[in-house]
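Chemist: sequence first, then the predicted structure, then my questions.
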Amino acid sequence: MNSFADSTTMLRRNFRHSVRNPVAIINALLLPLFLIFLMVYVLGDGFDLGVSYIDYATPGLIIMTICYGVSATTVAVNTDMTTGFINRLRVMDVSRAAVLNSHVIVTTLRSLLAIAVIIGIALLMGFAPAASFPEWLGAIGVIVLAVVAISWLTVAFGLAAKTPESAGIIAAPLMLLPFLSSAFVPAEKMGPGVSQFAEYQPFSSIIEALRGFLAGTPSTGAAVAAVAWCVGITLVSYVWARATFSKRV
């Protein structure tokens, strides 16, 4: 019960910080919004994919939205560790797990809000998902698993960084990785080497599973691979984050 109460307190604190720093949500939306207009209205006609490009690109843009909202979390986690906040907790009866849990919950909710906006914009631009109700549930499940996995990875990055400035930089590869996936063009259309990397990296599996659910043609193999990647990333990141946190507190 004490841990739950502490988590609630930390959650309220982080929500207040997010409200005072709307740049975090703006950053999560700005680049995906730019990309959706760029890819659909400028470059989309150059891809012959056999489907509407907005239908193809939207699952990738959802994952991009998650990744572009992580820098705020890495900085916030590292700031807690380096500005004396954690030192004050050492002399208080506060659950240490509550600190990390609250960052993950706030990051998850912020990402889901940004994703809802991106999907709304995509619908206005012609996105026409053919998913049934169960397939929508499958798509939502993949999104939530991906958000939680990336949130824990982001927290681990923030704990591993030495300064808030380096925390922002350490998340950069995560934000760029979706470009080297099947987010905007099929992996088989890429050059040698890049094609193989794109095919087997985790974001491609997650995007393909999401794309299948939204198109009404779910793939069991893609869904299993996506869930396995998300669960694996979550477990590794959680263990890494808790171990790093324990060493620094």
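Modeler: Great, that's in hand. Numbers count the residues shown, from 1 in each chain.
Chemist: please make it C-alpha for all contacts and neighbour counts, starting now.
Modeler: Will do.
Chemist: show me the helices in the protein, by range?
Modeler: Under the criterion DSSP state H, helices of the chain are mapped to 2-20, 23-37, 53-67, 71-82, 85-90, 96-124, 133-160, 164-170, 172-176, 194-200, 202-215, 220-248.
Chemist: which stretch among those helices comes nearest Val185?
Modeler: helix 53-67 (8.1 Å; CA to CA).
Chemist: quick one: the most far-flung residue of the chain relative to its centre and Val104, what's the gap?
Modeler: Relative to the centre of the chain, and counting by CA atoms, centre = their mean, the farthest-placed residue is Val91 at 33.8 Å. For Val91, the distance to Val104 (CA to CA, to the nearest Å) stands at 24 Å.
Chemist: take this one as well and set it beside the first:
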Amino acid sequence: MSADTALVLTARGIRLSRRNTDALITSLMLPVMLMLIFVYFFGGAINTGTQYVTYVTPGVLILCAGFGAATTASTVTEDMKGGIIDRFRSLDVGGAAILAGHVAASVLRNSLSTALVLAVAVAIGFRPATTPLRALAAAAVLLAYLLALSWFSAAVGLLARSPEAAGGFTFFVGFLPYPSSAFVPTDTMPSWLHAFAAHQPVTPVIESLRGLLLGTDVGSTPWVALAWCAGILGVSAAASGVLFRWRAA
């Protein structure tokens, strides 16, 4: 896969996102609305030991990536249903380049929505207490999560038979931040749910972002988060290669 091909297909993915106005607006604005709802509707009733906007912001940053994942899965499914894949193959463009274009566009789109949510959080009271090095580490963890989730979404898009089904599959990814430490401490949950919340992949990502952005001790949590991201990325990328050959055969 040449760099020129990857850039062209990434630009194509961005154009597809721009044309799908409804999905783009949803992926950008829904996380912002959720941020405002959690902070102003529920924040006064939830005791986390700090301002609720300070606690909830890392969770909403992760939540917005889940909404972006649905768009990635749907656009991959639409490509597989149409004749564009045959045209690409006649130009000697492989599946890896096609999927990488979708993934790169997804990461850029999710980065934009993350920046928007963070700007809104700062406007309503979120105050990071971090250093440049810790901020870079937080950005690296978040980028690793976005990359892993985008490849997972591409695999789901190859598996699904319709854009609607692809969006439905990614609902489960969008749901994962809820049974985690995103919105309430996990020790407030029932014991059976606490066990799941403490050991699912989203929780160490959120705890890493929270600790790195707020200047608290994170221990080995970022490494656990990166290990989860690497595992999801490796499995998703391998599955995408197999599924693309199967669907394009």
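Modeler: That came through fine. Keep in mind the model is a prediction, meaning the values are calculated, not measured.
Chemist: find the nearest non-adjacent residue to the residue nearest the centre of structure 2, please.
Modeler: Geometric centre of structure 2, nearest residue: Ala65, 2.9 Å, by CA atoms, centre = their mean. Excluding the flanking residues, the one nearest Ala65 of structure 2 by CA to CA, 6 or more residues apart in numbering is Asn110, at 5.7 Å.
Chemist: in stretch 34-41 of structure 2, what's buried?
Modeler: Neighbour-count burial for stretch 34-41 of structure 2, counted by 16 or more other CA atoms under 10 Å, picks out 34-36, 38-39.
Chemist: so which of the residues you listed is the closest to Ala154 of structure 2?
Modeler: Leu34 (25.3 Å).
Chemist: picking that back up, now render the helices of structure 1 as JSON lines, adding distance to Asp45 of structure 1.
Modeler: What follows is the helices of structure 1, written out as JSON lines (distance: least, CA to CA, whole Å):
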{"stretch": "helix 2-20", "distance to Asp45 of structure 1": "38"}
{"stretch": "helix 23-37", "distance to Asp45 of structure 1": "12"}
{"stretch": "helix 53-67", "distance to Asp45 of structure 1": "8"}
{"stretch": "helix 71-82", "distance to Asp45 of structure 1": "32"}
{"stretch": "helix 85-90", "distance to Asp45 of structure 1": "51"}
{"stretch": "helix 96-124", "distance to Asp45 of structure 1": "16"}
{"stretch": "helix 133-160", "distance to Asp45 of structure 1": "26"}
{"stretch": "helix 164-170", "distance to Asp45 of structure 1": "34"}
{"stretch": "helix 172-176", "distance to Asp45 of structure 1": "23"}
{"stretch": "helix 194-200", "distance to Asp45 of structure 1": "22"}
{"stretch": "helix 202-215", "distance to Asp45 of structure 1": "19"}
{"stretch": "helix 220-248", "distance to Asp45 of structure 1": "27"}
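Chemist: grab the nearest non-local neighbour of Pro201 of structure 2.
Modeler: Leaving out its chain neighbours, the residue that sits closest to Pro201 of structure 2 by CA to CA, 6+ apart is Trp228, at 5.9 Å.
Chemist: whoops, I mixed them up, Pro222 of structure 2
Modeler: Using CA to CA, 6+ apart and skipping residues adjacent in sequence, the residue nearest Pro222 of structure 2 is Ser208, 5.1 Å away.
Chemist: got it, and Asn101 of structure 1?
Modeler: Taking CA to CA, 6+ apart, and ignoring the residues beside it in sequence, Asn101 of structure 1 has Ser7 as its nearest neighbour in space, at 6.8 Å.
Chemist: how close does the one you found sit to Ser95 of structure 1?
Modeler: 8 Å.
Chemist: tell me which of the two has more neighbours.
Modeler: Ser7 (23 against 17; other CA atoms under 10 Å).
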